[in-house]
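**Q** Show me how the following folds:
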Amino acid sequence: MNKVVLMGRLTKNPEIRYAEGENPVAVGRYTLAVNRRWKKEGEAEADFIPCIVFGKSATFAEKYFSKGQMIGIVGRMQVRNWTDKDGNKRRNIEVVVEEQHFAGSKNENQEPRREPAEDGFYPIDDIEDDDLPF
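**A** This is a model prediction of the structure:
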């Protein structure tokens, strides 16, 4: 079984590119800083896990995720081996993201949480139907 579940903070904004071909596919990349369970001399240590995401999930990540944000992902580990142009053997280990979720509260530098309107719903400003992820 190859299953990975991680929660961490994005080290920078997700980057997206499009694979070449007849039907280009969005390919997104980001790195998660995941805290280790044990602390060294009172300071938390983190692992920096490279992640790759495809298709609509990639465009979603680029649009809605940002540096410092806490997210949770579910995916699988992937190991890629290749030989570079100088003949050196190279290896890359990354998580192929199958699910991604918002996992934390808004950062202090973002707008404060709004109170619900009289009807119990929270207002959504400046979002059109095309911007919603569902």
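**Q** contacts and neighbour counts: CA atoms only from here.
**A** Fine.
**Q** roughly how far apart are V74 and D84?
**A** Taking CA to CA, to the nearest Å as the measure, V74 falls 30 Å from D84.
**Q** do the same with W38
**A** Distance from W38 to D84, by CA to CA: 37 Å.
**Q** Sticking with the most centrally placed residue in the chain, tell me its helix or strand.
**A** Centroid check for the chain by CA atoms, centre = their mean gives Y30 as the closest residue, at 5.5 Å. Assigned by DSSP states H and E, Y30 belongs to strand 26-40.
**Q** One more sequence to fold, the one below, so I can look at both together:
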Amino acid sequence: MNNVSLMGRLTADPELKQTYNGVSVLSFCIAVDRPYSKDGNQQADFINIVAWRQTAEFVSKYFSKGQMIALEGCIQTRPYEDKNGNNRIAFEVIARRVCFCGGKSNDNRQATNGNVTKDNSQPDNQSSPNIKPFDSLDGFEEIGMPDDDLPF
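**A** The predicted model follows:
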């Protein structure tokens, strides 16, 4: 089984490219926070992501540097030769599904508060829905449950 779920911030504005056959592809990097270390310093891992077709177009259109992104995908390796002629292996995450997370964007993009996703399994023949963020709990009530009734 090869499944990856990540949440992090884009380290640069994404740049959409096309293959020779006209297929959209996007390579980008996200900074994923690690738990705080014993000395209290925050550290991050920088993970390379590749998105194809509609997912690439979606990320390019709605995401920018510093914005939080959540994604699902799989790890893929590929061999390459570095500039010194040494054989190396690159590790990348191939994004199958991406979604917004974090607060509403302040720029002109239509990022919303975690409510819009792009999934490659759905056709991309309609525009993104105009979804408003959910700001209050009006009409909802808290369900009380005694702790001694919990099965764990």
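**Q** TM-score them against each other, please.
**A** TM-score of the superposed chains, computed with TM-score structural alignment, normalised by the length of structure 1, equals 0.75; 112 aligned residues with a CA RMSD of 2.1 Å.
**Q** quick revisit: the strand holding Y30 of structure 1 packs against which elements?
**A** Helices and strands touching strand 26-40 of structure 1, by 3 or more CA pairs under 8 Å, 6 or more residues apart in numbering; DSSP states H and E, are strand 4-10, strand 15-18, strand 43-54, helix 56-64.
**Q** Map V98 of structure 2 across to structure 1 for me.
**A** Using TM-score structural alignment, the partner of V98 of structure 2 in structure 1 is Q100.
**Q** Surely that match is within a helix?
**A** No. Q100 of structure 1: not assigned to a helix; according to DSSP: H, G, I helix; E, B strand; the rest coil it is strand.
**Q** When V74 and D84 of structure 1 are compared, which one has more neighbours?
**A** V74 (16 against 9; other CA atoms under 10 Å).
**Q** what about the match of V98 of structure 2, distance to N81 of structure 1?
**A** Distance, Q100 of structure 1 to N81 of structure 1, using CA to CA: 26 Å.
**Q** ok, the two, which is more surrounded?
**A** Between Q100 of structure 1 and N81, counted using other CA under 10 Å, the more crowded position is Q100 (19 against 10).
**Q** quick one, what contacts the closest residue to the more buried one other than its chain neighbours?
**A** Nearest non-adjacent residue to Q100 of structure 1, counting by CA to CA, 6 or more residues apart in numbering: I73, 4.4 Å away. I73 of structure 1 sits next to V4, V5, L6, M7, V97, E98, E99, Q100, H101 when contact means CA atoms under 8 Å, 6 or more residues apart in numbering.
**Q** can I get those residues in a markdown table with distance to G55 of structure 1?
**A** Converted to a markdown table, these look like this (distance: CA to CA, whole Å):
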| residue | distance to G55 of structure 1 |
| --- | --- |
| V4 | 20 |
| V5 | 20 |
| L6 | 20 |
| M7 | 21 |
| V97 | 11 |
| E98 | 11 |
| E99 | 12 |
| Q100 | 13 |
| H101 | 16 |
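**Q** Please spell out the ChimeraX selection for the buried subset of those.
**A** A single ChimeraX command selects the buried members of those (16 or more other CA atoms under 10 Å):
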select :6,7,97,100
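**Q** Now do the SS call for the equivalent of R88 of structure 2 over in structure 1.
**A** Aligned counterpart of R88 of structure 2 in structure 1: R90 (TM-score structural alignment). Classification of R90 of structure 1 using three-state DSSP returns strand.
**Q** Right, I'll leave it there.
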